[in-house]
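Asker: got a predicted structure plus its sequence, pasted below:
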Amino acid sequence: MALEYKIVYTGGEAEIVEKKSRFIATVSPVKTEEEALAFIEATKKKYWNARHNCFAYIVGEQQELMRCSDDGEPNGTAGKPMLDVLTGAGLHQVVVVVTRYFGGTLLGTGGLVRAYSSSVQAGLASSQIVTRISGSKLQITTDYTGLGKIQYILGESGIQILDTQYTDQVVLEVLLSDEQLAPVQAEITEGTSGQAKMEVGEACFFAEVDGKEQVLE
């Protein structure tokens, strides 16, 4: 299982024009091939009067499944270049459909490759891409004397504090990657002379979205 990889958090849409042909790229996150195929069909219905609805998608934590289609364009001029943009961006769990409305001028093989590649790049630029991280929630309970040290340790590691509860003690909640978990626990134990209590929650996936870390579904 991959510990970290890029995904589309929210999809986007973008359009470019090449010699009067319109190329509309529609990007969406997907978790399964069924979701990808359903999105492709929905996009084809939306743009039912277009000459071509070419697509590419990647499914699986290890990019196990990759598919693409030229949808009537010359072989290798649409689907494969689109897929190459997705893999070049290091993306997983993603589908993109590029809809073409023919403008009356032939673009040639090279022109088509450039147009479909540029369309996907524009679609990704209009999407929100985040890094999906495998990790866990960690709840840290400390007395007030140990709070400053723990905050310093977390700050030095660039770890955001999700929540803080103040009672007779202080309870902090953070998200840690699988690689961070053991080292940070050890550092907090040493820094507080074993006074801080730590409880590891269920494994989860999280990402930084709009500057804040949050658990992904």
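Answerer: Ah, there it is.
Asker: going forward, measure contacts and count neighbours with C-alpha atoms only.
Answerer: Fine.
Asker: show me what the longest strand along the chain is packed up against.
Answerer: When the chain is parsed with DSSP state E, its longest strand is strand 128-142. Applying 3 or more Cα pairs under 8 Å, 6 or more residues apart in numbering; DSSP states H and E, one finds that strand 128-142 makes contact with strand 4-10, strand 170-177, helix 178-191, strand 197-209.
Asker: distance from the top helix by length along the chain to the middle of the chain?
Answerer: Using DSSP state H, we find that the single longest helix of the chain is helix 108-125. Helix 108-125 sits 21 Å away from the centroid of its parent chain (Cα atoms, centre = their mean, to the nearest Å).
Asker: so what touches the helix or strand containing residue 214?
Answerer: When elements are assigned from DSSP states H and E, residue 214 belongs to strand 212-216. The contact list for strand 212-216, computed with Cα atoms under 8 Å, 6 or more residues apart in numbering, reads 160, 162, 175, 204, 205, 206, 207, 208.
Asker: let's see that with 7 Å instead.
Answerer: 204, 205, 206, 207, 208 (Cα atoms under 7 Å, 6 or more residues apart in numbering).
Asker: what about versus this one:
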Amino acid sequence: MPRTLASPATAELEVRRSRFLGFALAVSGREEAAERVALLRAEHPGANHVCWALLAGGHSGMSDDREPRGTAGRPILEVLRHHDLDGVLGVVVRYFGGVKLGAGGLVRAYTDAIATALLHAEIVERIPETTLTVTADYADAERIRRWAEGEGFAVPDIDYGATVRLAMVLPQARSAEAADTIRDLTGGRSSPEG
């Protein structure tokens, strides 16, 4: 079963006067990964390279950011794969110290930077989630909300109008059970969508 990170993890290494800052971050997909890389670029304007690799939802991607081809992004990606991670972005920011490391030295440095960050990471099982949307009257909506929160499901969005529309985020494996429970709680007046 794929795993992900409970929280971000970082590490810093120095290799022949170059500084390598490793970041391991949980992300939802490519869009969030691109935002995180841009943010790290902005936070480290003096860095020579911001190299990264992504594994998220069956998609992967990587960038050597002007390092010799295959010496940065690929090693980061292989470390993420080795740990069986998904929904994870690995980024290594390099401040060049004036000494060239050669292809082998770069591969080792980028591998070590992300592997060291992952040593400090809390890695957890990745549970696929889904969102159920329910439209209900006010009394049923409150009953559904209390039940969902009691089950530990997130209810990030509630829209009050003529009726109430609730969005619940829950483990995908529990969606059929949740739909049945919602129908029971409301006497069949509400059924989830999605």
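Answerer: Arrived safely, thanks for sending. Bear in mind that the values here come from a model prediction, so they are computed numbers and not experimental data.
Asker: TM-score for these two?
Answerer: The TM-score (TM-score structural alignment, normalised by the length of the second structure) is 0.66; 142 aligned residues with a Cα RMSD of 2.7 Å.
Asker: wait, which of the helices and strands packed on strand 128-142 of the first structure is closest to residue 110 of the first structure?
Answerer: Residue 110 of the first structure lies closest to strand 4-10 among those, at 27.9 Å (Cα to Cα).
Asker: can you give the distance of the longest strand of the first structure from its chain's centre?
Answerer: Taking the mean of its C-alpha atoms, strand 128-142 of the first structure sits 15 Å from the chain's own mean (Cα atoms, centre = their mean).
Asker: residues of it that come out buried?
Answerer: Residues of strand 128-142 of the first structure classed as buried by neighbour count (16 or more other Cα atoms under 10 Å): 129-142.
Asker: let's have the residues you listed in JSON lines, adding distance to residue 92 of the first structure.
Answerer: Output for the buried residues of strand 128-142 of the first structure, formatted as JSON lines (distance: Cα to Cα, whole Å):
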{"residue": "129", "distance to residue 92 of the first structure": "10"}
{"residue": "130", "distance to residue 92 of the first structure": "11"}
{"residue": "131", "distance to residue 92 of the first structure": "10"}
{"residue": "132", "distance to residue 92 of the first structure": "10"}
{"residue": "133", "distance to residue 92 of the first structure": "12"}
{"residue": "134", "distance to residue 92 of the first structure": "14"}
{"residue": "135", "distance to residue 92 of the first structure": "18"}
{"residue": "136", "distance to residue 92 of the first structure": "21"}
{"residue": "137", "distance to residue 92 of the first structure": "24"}
{"residue": "138", "distance to residue 92 of the first structure": "27"}
{"residue": "139", "distance to residue 92 of the first structure": "30"}
{"residue": "140", "distance to residue 92 of the first structure": "33"}
{"residue": "141", "distance to residue 92 of the first structure": "36"}
{"residue": "142", "distance to residue 92 of the first structure": "39"}
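Asker: which one of the residues you listed is nearest to residue 198 of the first structure?
Answerer: Nearest to residue 198 of the first structure, judged by Cα to Cα, of the buried residues of strand 128-142 of the first structure is residue 140 at 4.6 Å.
Asker: in a markdown table: the contacts of strand 212-216 of the first structure, plus distance to residue 59 of the first structure and neighbour count.
Answerer: Below are the contacts of strand 212-216 of the first structure laid out as a markdown table (distance: Cα to Cα, whole Å; neighbours: other Cα atoms under 10 Å):
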| residue | distance to residue 59 of the first structure | neighbour count |
| --- | --- | --- |
| 204 | 19 | 17 |
| 205 | 17 | 21 |
| 206 | 18 | 23 |
| 207 | 19 | 24 |
| 208 | 21 | 16 |
